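Participant: For reference, the sequence and a predicted model appear below.
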Amino acid sequence: MTNENEQTKLDTTTGVTLFGSWNVRSCYRVTKRELIVRQLKRYRIQVAALTETKIPDSGVCVVNGYTFIYSGTPSQQISKSAHGAAVCLGPEASAAWKNSGAQWEAVSSRIVTARIECRPVPITIIAVYAPINPSNGVKNDIDTCDEFYKTLQATIDKTYKSDMIMIMGDFNVRVGVEQANTVGGTVDNHAIDKQNQNGQRLVDFCLFNSFIITNTFFPHKAVPQGTWMHPKTKQ
């Protein structure tokens, strides 16, 4: 940490700063946000990407010392469709974000960004909630996914080149172990499924930008890796 005569910056070199992501399945009610804050405190997470927030419009709010930077569907266009992404900052990260200019952008109802001055390098956090995998032959679903990745790429192109870019959230993808043999360095051996269309889109996006899919680089139990099953196929 800095002394009191300097701006507060999030220092990732002197201790452990925990990052995480969570599909919260709506948090437009304040009581749900309070529950989220309690869990983030419990796990000592300072920076979290929240998805499927269903909070309309975009803005910033503070709940019990945690800053929610959110973006969702405009109020006049609200439907039952899932939407919304947010970056949630703990007290230390909130102070660092505010003292480094409080930079953020509501890119779309599925993408929101925040930039924090950190040591040793600044970080741009991009919280995303990607569309579900397209149904076979449904052009509208395919166009929605393609538009999402087009917008995400445009967001990447606008970031500071010196920043560390962390994209967190729910990509609604399946990336297979077989990709570790063909795109090693981007995908590693700790995937658990067969790649689907969205998985191919994500791999192509990461290859183009020299990113890695980090959760394939570390061993995890199957339960947290495969967090959703189709109600009919159970896959």
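Facilitator: That came through, no problem. Numbers count the residues shown, from 1 in each chain.

Participant: alpha carbons only for contacts and neighbour counts from here, please
Facilitator: Fine.

Participant: Now the nearest residue to Ser94 once chain neighbours are set aside: which helix or strand?
Facilitator: Using C-alpha to C-alpha, 6 or more residues apart in numbering and skipping the chain neighbours, the partner closest in space to Ser94 is Thr67 (6.2 Å). Taking DSSP states H and E as the criterion, Thr67 maps to strand 66-71.

Participant: Distance from the chain centre to whatever helix or strand comes next after that strand, please.
Facilitator: Counting by DSSP H and E, the next helix or strand C-terminal to strand 66-71 is strand 85-89. Computed by C-alpha atoms, centre = their mean, to the nearest Å, the chain-centroid distance of strand 85-89 equals 8 Å.

Participant: tell me which residues of the helix or strand just after strand 85-89 are tucked away?
Facilitator: Next in sequence after strand 85-89, counting helices and strands by DSSP H and E, comes helix 91-99. Using 16 or more other C-alpha atoms under 10 Å as the test for burial, helix 91-99 gives 92-99.

Participant: With stretch 119-133 instead?
Facilitator: 122-133.

Participant: Please tabulate those in a markdown table, including the columns secondary structure.
Facilitator: Formatted as a markdown table, the buried residues of stretch 119-133 follow (DSSP: H, G, I helix; E, B strand; the rest coil):
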| residue | secondary structure |
| --- | --- |
| Pro122 | coil |
| Ile123 | strand |
| Thr124 | strand |
| Ile125 | strand |
| Ile126 | strand |
| Ala127 | strand |
| Val128 | strand |
| Tyr129 | strand |
| Ala130 | coil |
| Pro131 | coil |
| Ile132 | coil |
| Asn133 | coil |
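
Participant: ok, second structure coming up, stack it against the first:
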Amino acid sequence: MMLCNESRKEAAGLTPFLTPRKTIRLATWNIRTMYEAGRTAQVAKEMKHYNTCLLGLSETRWLQTGQLRLTTGETLFTKKSKIKLNIIQCYAPTNDTDDEKKDAFYQQLPAVLDKAGKKYMAILMGDFNAKIGADNTGYNEVMGTQGLGYINENGERFADLCSLNQLVIGGSIFPHKRIHKATWRSPDHVTENQIDHICISKKFRRAWKDVKVMRGTDISSDHHLLMTAVRLHLKKFKNTTNMRTRYNVSVLKTKEVRTAFHLSLSNRFQPLQDQIENNDTNIETQWKLEARKEKKVVLNTSRTRAAKAKAQEDYTATDKEVKKNIRKDKRDHINNLAKQAEEAAGQGNLR
């Protein structure tokens, strides 16, 4: 069942409601029967109240297939073969049912999942009559530890199905209070179990926001509405195009171009070569640096307090002279560069 404003043809086509920009709500509900006056209107009312985009119904007791458009704007689908949605609504046999019927169900369901394809997101939901429990030993890739009670036979079949088809059981992932996990209650309101489930493809697990029971719904059913919030996450595409500049080296075959290129390189790297050949510090400064190094050795090897004081005084005086010479060399170097720039500007060489 869907809330939509499309025409019948649009509703039967691919539904574009799953987008990365908004979170949608999907739900499953065992309503026991649709053969009751006003039942469809009650379902539609609860959908609007909880802002549900798509609701899967179990045990409708309808034998027909097709779709029904309600006056309130909702569309009921009772067969999904014409809808290109990877959403599968199920009703599984109870735990006391004969093994033959259980085997037939769990043999048919994988074929339906394979038909839906594994490239896109698949959501499997419905009343599976399966208790999965809180112990996920052996199923840690498809189950969490937030389930209720202990796993039963149907639960093992259901967990094996999810493990083989890479489906994650949502009710076992998100931590909630017990009242927001139990999907079924006994007629005497004493026993509660978690037997309705919503599963999603393992590769799209990050799209899940929450899976929670909504106890406020009322349709005279012993099952609660189980709802999930889904938002599609797309991986950002990074442009890995190589933006390296390509040069036309074929023009270097021409002698004139090759000579001009060599001359240009020589002019560009000549200042660097001059700087390497002519060190920034002159000979006097280098001599003072060596003298300061010797003073440091004398300071470190002095034994007496008086000798250390004398060595420290000599080292401090030498250090001052070194720093003074370095500042002078720096000024001279800057003045030299400025003079070269002025001479180059006077000759019209602005490079």
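Facilitator: Great, that's in hand. Since this is a predicted model, take the numbers as computed values, not measurements.

Participant: Next, the TM-score between them, please.
Facilitator: In this superposition the chains share a TM-score of 0.69, using TM-score structural alignment, normalised by the length of the first structure; 177 aligned residues with a C-alpha RMSD of 2.3 Å.

Participant: Could you find the closest non-adjacent residue to the aligned residue in the second structure for Thr51 of the first structure?
Facilitator: Thr51 of the first structure maps onto Ser58 in the second structure, with residues paired by TM-score structural alignment. Distances taken as C-alpha to C-alpha, 6+ apart put Asn30 closest to Ser58 of the second structure, at 4.4 Å, once the chain neighbours are dropped.

Participant: Distance check, the spatially most distant residue from the centre of the second structure against Ala291 of the second structure.
Facilitator: In the second structure, counting by C-alpha atoms, centre = their mean, Ala306 sits farthest out from the average C-alpha position, at 70.1 Å. Distance, Ala306 of the second structure to Ala291 of the second structure, by C-alpha to C-alpha, to the nearest Å: 21 Å.

Participant: Please apply the same query to Ser163 of the second structure.
Facilitator: 79 Å.

Participant: quick one, which of the two is more surrounded?
Facilitator: Neighbour count, other C-alpha atoms under 10 Å: between Ser163 of the second structure and Ala291, Ser163 has more, with 19 against 16.

Participant: Please report how far the more buried one lies from Gly117 of the second structure.
Facilitator: 16 Å.

Participant: so what's the residue mapped onto Asp193 of the first structure from the second structure closest to, chain neighbours aside?
Facilitator: Asp193 of the first structure maps onto Gly149 in the second structure, with residues paired by TM-score structural alignment. Closest residue to Gly149 of the second structure apart from its sequence neighbours, by C-alpha to C-alpha, 6+ apart: Gly133 at 4.6 Å.

Participant: Surely that neighbour touches Glu153?
Facilitator: No - between Gly133 of the second structure and Glu153 there is no contact under C-alpha atoms under 8 Å: 11.4 Å.

Participant: coming back round to it: run through the residues that contact the match of Thr51 of the first structure.
Facilitator: 28-32, 89-91, 126-127 (C-alpha atoms under 8 Å, 6 or more residues apart in numbering).

Participant: of all those, which two lie farthest apart?
Facilitator: Comparing all pairs in those by C-alpha to C-alpha, the longest separation belongs to Arg32 and Gln89, at 14.4 Å.

Participant: quick one: contacts for the counterpart of Gln67 of the second structure in the first structure?
Facilitator: In the first structure, Gln67 of the second structure lines up with Val60, judged by TM-score structural alignment. By C-alpha under 8 Å, 6+ apart, the contact set of Val60 of the first structure is 67-70.
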